[in-house]
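> Mind looking at a prediction? Sequence and model below.
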Amino acid sequence: MSVHNSGHVQSATDALLARREAVVSRGVPLISRFAVERGVGALLYDLEGRELIDLSSGIGVMNGGHSDPAVLAAISAQAAKLQHVCMHVATYEPYVALCERLVALLPHGPGTKAMLVNSGAEAVENAVKIARQTTGRSGILCLTGGYHGRTLLCMTLTSKVSYKHGCGPFAPEVYRVDCPDALRDGGYTDPEGFAARELAKLRGAFKTRVAASDLAAILLEPVLGEGGFVPLPAAYLRGLRELCDEHGILLIFDEVQSGFCRTGAWAAHQVHGVVPDLSTYAKAMGGGLPIAAVVGSGRVMDAVQPGTIGGTFGGNPIACAAALATIERLSAQDLCARARVLGERMQARLRGLMARHPEVVDVRGLGAMVAMELCEDGDLGRPAGGLVKEILAGCHARGALVISAGTYGNVIRLLPPLVITDEVLERGLDALAASVEEVLA
């Protein structure tokens, strides 16, 4: 602690936040006023030593938990051998070994191949470049509500205006159609009919927005992330696969947030048995280190000219070692199965809140990617972003780190580390429930 001239004792957290404000751009967003020093499993500890229950996993990164000893050991061992060389300059084993692991876990047909970069946005950018070179076309079709990153192209692909206001002009040849909204358009009562109607809308876009023959790819998240944890219907994804095959369009799934056991499988598309031409990964793949991947069919991945994809730091040896160790730990602990159990438990608790409060209009998710949507007085046309802010503040005051999502900020999303114990999860959900009851009383 430090003491100001006024005699006020300033906490270590307040001091660090003041230093942040002095030197870090205000454009870097801040969700909470926690200042975290260390983490173990599903628990974080702030600068005052207070325990926090992590229900966000650093926005879906720490699926295997904080400070896994095997991951830390792999990082240390690799750092002692080789820190960097660049895959463009010389070949090194961790990059190749990680690609071997990825193509085994995430097959995209015969001869599946992969390439590595640093972030989800880079993975999406490279997937688009691959699709354009493969097809000789330039158009990319994406969904309203989608989030794909903060580079210029990915901002263009991203729907939410607050993430890109004032950053244009944006990239050309990007087109958007509405995301299927089961809550508002009858998807829960008639899933097959709903999917058919949504696919018909998409086909209509080929007449009013962009010709199918001009599209290189349709790019989407199988479960919307920032858009509010909206799982796309299996029938819709199957229909997209057929539509893409019909028109020679590549299908790209952005699995940056939904991948690596989060949805109960290594990738959300595996839950539905729909294989894309390309898919992108990041977040949980590296166990906390920055690394990302594009995985795709060999035909597509080898259609690109050398030098048009990649980058200096992509597939850094230390990050590759962390990713390999993370994959082994996720597999050894069967965290795909654990995600399904956690998802059922979280949805059951949230549905209990929905039964008591009309403001809670939906509970949804896939695996341990679970959300609760709130609207004023249960009116679907009045998103309750203000109520969500109050609820999150209550969670934080009770020592649970919970974050929001959705175009209007009216969705509470739960992304706990998949290693969270039942007891810690229940304590976190108790904090959320108490905050909901307090705000909605």
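Great, that's in hand.
> going forward, measure contacts between C-alpha atoms and count neighbours the same way
Fine.
> Spell out the secondary structure type for Pro94.
Here Pro94 is recorded as helix under DSSP: H, G, I helix; E, B strand; the rest coil.
> Number of residues surrounding it?
For Pro94, the neighbour count with other CA atoms under 10 Å is 21.
> just Ala15 next, same as before
By other CA under 10 Å, the residues close to Ala15 number 14.
> how about the closest residue in space to Gly394 that isn't next to it in sequence, what does it touch?
Distances taken as CA to CA, 6 or more residues apart in numbering put Ser435 closest to Gly394, at 5.0 Å, once the chain neighbours are dropped. By CA atoms under 8 Å, 6 or more residues apart in numbering, the residues touching Ser435 are 391-392, 394-395.
> Show residues contacting the host helix or strand of Ala74.
According to DSSP states H and E, Ala74 maps onto helix 69-79. Applying CA under 8 Å, 6+ apart, the contact partners of helix 69-79 are 287, 317-319, 321-322, 325-326, 329.
> ok, and here's another one to check against it:
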Amino acid sequence: MTHHFDLVVRAARAVVDGVEQPATIGIHSGVIAAISLGGDTTGWTATSSVDLAADEVLLPGMVDSHVHVNEPGRTDWEGFTTATRAALRGGTTTIIDMPLNSLPPTTTLEGLQIKRASAAPQAFVDVGFWGGAVPGNLEELEKLDTAGVFGFKCFLVDSGVPEFPPLSREELRTYLARCAELDALLIVHAEDAAALDSAPPAAGPKYADFVASRPDESEVTAIESVIAAMRETGGRAHILHLSSAKALPAIRAAKAAGLPLTVETCPHYLTFTAETIRDGSTAHKCCPPIRSDANRTQLWDALADGTIDLVVSDHSPCTVHLKQLQSGDFGQAWGGVASVQLALSAVWTEARSRGFALTDVVRWMSTAPADLVGLTDKGRIAVGAAADLIAFAPDHHHLIDAATLEHKNKLTAYQDLTLDGDARRVWLRGRQVTILDDPHGTLLTKGS
């Protein structure tokens, strides 16, 4: 029987079904139509074919469900052209955009429509959108859900921008109950306002003082509040950017009890440690903060045992002047790490040093984020999945220079680090794409 494909990709190493193994992939109309693991491609013909180099591994494109693009309104911080080019260059083929720090925020149907109109002509990768849950927009949730957002983000502390205020504990329960009625996911920036108010304020260039201003207890208390609200409402919740390992016991207990709780962490929490961050290095400021080396080890252990489900970038850029580089004042600097282009390499570099494999990284950074948002045709090399693929060179070493990154503002916490891995070629729905091409990304909606 003859099978004709638009493209056939042959790889001596590919991550398929959670195993690194030889594979030949047949692609038709942007979808993986056939996979041969044994090398038998009798009857296969193709319009074009590609053989990966001996030092390359075929991976599914990464899925990053935590990216702040900031356009429109704060496009000088980042925009869809630069953010999606950076994602593409780093091996990420799908991003889900956060509902802040754009103006307007994605807290209304009108705000979503404005955001989609901005993104549509600029997307170099596929783009979906989170909605926002803020005081006063409870009636907007159903409209946003119907329009296809992938869930709703809330803060339990000041977000840093006035147009996206936090929910109180009572509002958290109310909004989670509404999400349960809609079968929608609530994703939570989990720091507790009272715990932060009782901590010493952040001021000056000492990194230790900044960490003290956002203690572990703020995360633990907030996550316990989310778990309590889940028990009361039956809602599904996801903890964003987990930093503190002290919250792991509560998370493990909630999962053991069968609560539908998921958790992410980020490359910067897995790469850096508080002990090695220089005073005044505000490129490393993020909230919650990067903590100790012992804390980092516990986060890696929690990834290994499944307590933490996924790793995403939390790409949160700003203009260089907002980082207060001259004063190095952590109290005044904007918090966020620009990293969507470097996320895969950063995680792979540290993961391999700890004995993890590419199969683990694919699970954390591709399959699990896709599953979180219900994109079951993304994040895997499988028949019926979108042919979003990368030829990844895991042994390629590169010295990071912010000036060469696609991010709009040339500042990164990874400056002068040597990272492993390079996404040499990227296919989006079976089409090989580069940052020099016209944008070929599509806008995604929940259930699409």
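Perfect, I can see it now. Note that this is a predicted model, so its numbers are computed, not measured.
> Just give the TM-score of the two.
TM-score of the superposed chains, computed with TM-score structural alignment, normalised by the length of structure 1, equals 0.26; 203 aligned residues with a CA RMSD of 7.6 Å.
> Who wins on neighbours among the contacts of Ser435 of structure 1?
Among those, Ile391 has the most neighbours (other CA under 10 Å), with 26 neighbours.
> what about Lys113 of structure 1, distance to Leu105 of structure 1?
Distance, Lys113 of structure 1 to Leu105 of structure 1, by CA to CA, to the nearest Å: 11 Å.
> can you check Ala12 of structure 1 too?
To Leu105 of structure 1, Ala12 of structure 1 is 44 Å away according to CA to CA.
> before we move on, the earlier item: from the contacts of Ser435 of structure 1, which ones fall inside helices?
The helices, defined by DSSP state H, take in 391-392, 394-395 from the contacts of Ser435 of structure 1.
> Quick one: neighbours of Val439 of structure 1, just the number.
Val439 of structure 1 sits with 15 neighbouring residues when counted by other CA under 10 Å.
> again with Arg424 of structure 2
Neighbourhood size, Arg424 of structure 2 [other CA under 10 Å]: 15.
> could you say which helix or strand contains it?
Here Arg424 of structure 2 is assigned to strand 418-428, by DSSP H and E.
> returning to that earlier point: have a look at Lys113 and Leu105 of structure 1 and say which one is more surrounded.
Applying other CA under 10 Å to Lys113 of structure 1 and Leu105 shows that Lys113 carries more neighbours, namely 24 against 14.
> so who does that one touch?
99, 103, 295-298, 301 are the contacts of Lys113 of structure 1 under CA under 8 Å, 6+ apart.
> Then Asp430 of structure 1?
Neighbours of Asp430 of structure 1 in contact, by CA under 8 Å, 6+ apart: none.
> What residues sit buried inside the helix or strand harbouring it?
Using DSSP H and E, Asp430 of structure 1 sits within helix 422-440. By neighbour count on 16 or more other CA atoms under 10 Å, the buried set for helix 422-440 of structure 1 is 425, 427-436.
> Pick the one among those closest to Asp254 of structure 1.
Nearest to Asp254 of structure 1 out of those is Leu425 (CA to CA; 27.8 Å).
> Can you tell me how far that closest one is from Arg241 of structure 1?
From Leu425 of structure 1 to Arg241 of structure 1 the distance is 37 Å (CA to CA).
> ditto for Arg203 of structure 1
For Arg203 of structure 1, the distance to Arg241 of structure 1 - CA to CA - is 13 Å.
> Buried residues of the strand holding Arg424 of structure 2, list them for me.
Buried residues in strand 418-428 of structure 2, counted by 16+ other CA under 10 Å: 419-423, 425-428.
> which other helices and strands contact that strand?
Where contact means 3 or more CA pairs under 8 Å, 6 or more residues apart in numbering; DSSP states H and E, strand 418-428 of structure 2 is packed against helix 343-353, strand 389-399, strand 431-433.
> Identify, out of these, the most deeply packed stretch.
Most buried of those, by mean neighbour count (mean count of other CA atoms under 10 Å): helix 343-353, with a mean of 21.
> What's the first helix or strand after that one?
With elements assigned by DSSP H and E, the helix or strand that comes after helix 343-353 of structure 2 is helix 358-362.
> So which residues of the stretch 251-400 of structure 1 form strands?
278-281, 292-296, 360-366, 369-374, 400-401 (DSSP state E, counting those that start in this stretch).
> what's the angle from the longest one to strand 369-374?
What that stands for is strand 360-366 of structure 1. Counting by axes from the mean of the first three to the mean of the last three CA atoms, to 10 degrees, strand 360-366 of structure 1 lies at 170 degrees to strand 369-374.
> other SSEs contacting strand 360-366 of structure 1?
Packing partners of strand 360-366 of structure 1 (3+ CA pairs under 8 Å, 6+ apart): helix 335-356, strand 369-374.
> What are the buried residues along that strand?
Result for strand 360-366 of structure 1 [16+ other CA under 10 Å]: buried residues 360-366.
> Would you convert these into a markdown table that also reports distance to Val271 of structure 1?
What follows is the buried residues of strand 360-366 of structure 1, written out as a markdown table (distance: CA to CA, whole Å):
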| residue | distance to Val271 of structure 1 |
| --- | --- |
| Val360 | 27 |
| Val361 | 25 |
| Asp362 | 22 |
| Val363 | 19 |
| Arg364 | 16 |
| Gly365 | 13 |
| Leu366 | 9 |
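> Pick the one among the residues you listed closest to Gly120 of structure 1.
Leu366 (20.2 Å).
> Run a quick neighbour tally on Ala12 of structure 1.
Neighbour count for Ala12 of structure 1, taken as other CA under 10 Å: 15.
> quick one: it and Ser2 touch, right?
Yes: taking contacts as CA atoms under 8 Å, Ala12 of structure 1 lies within contact range of Ser2: 7.5 Å.
> still on that earlier bit, what's the most buried one of the helices and strands packed on strand 360-366 of structure 1?
For those, the largest average neighbour count (mean count of other CA under 10 Å) is found in strand 369-374, namely a mean of 27.
> Can you spell out which helices and strands pack onto it?
Packed against strand 369-374 of structure 1 by the contact rule (3+ CA pairs under 8 Å, 6+ apart) you find helix 335-356, strand 360-366, helix 385-397, strand 411-414.
> again, only using 6 Å
In terms of contacts (3 or more CA pairs under 6 Å, 6 or more residues apart in numbering; DSSP states H and E), strand 369-374 of structure 1 is packed against strand 360-366, strand 411-414.
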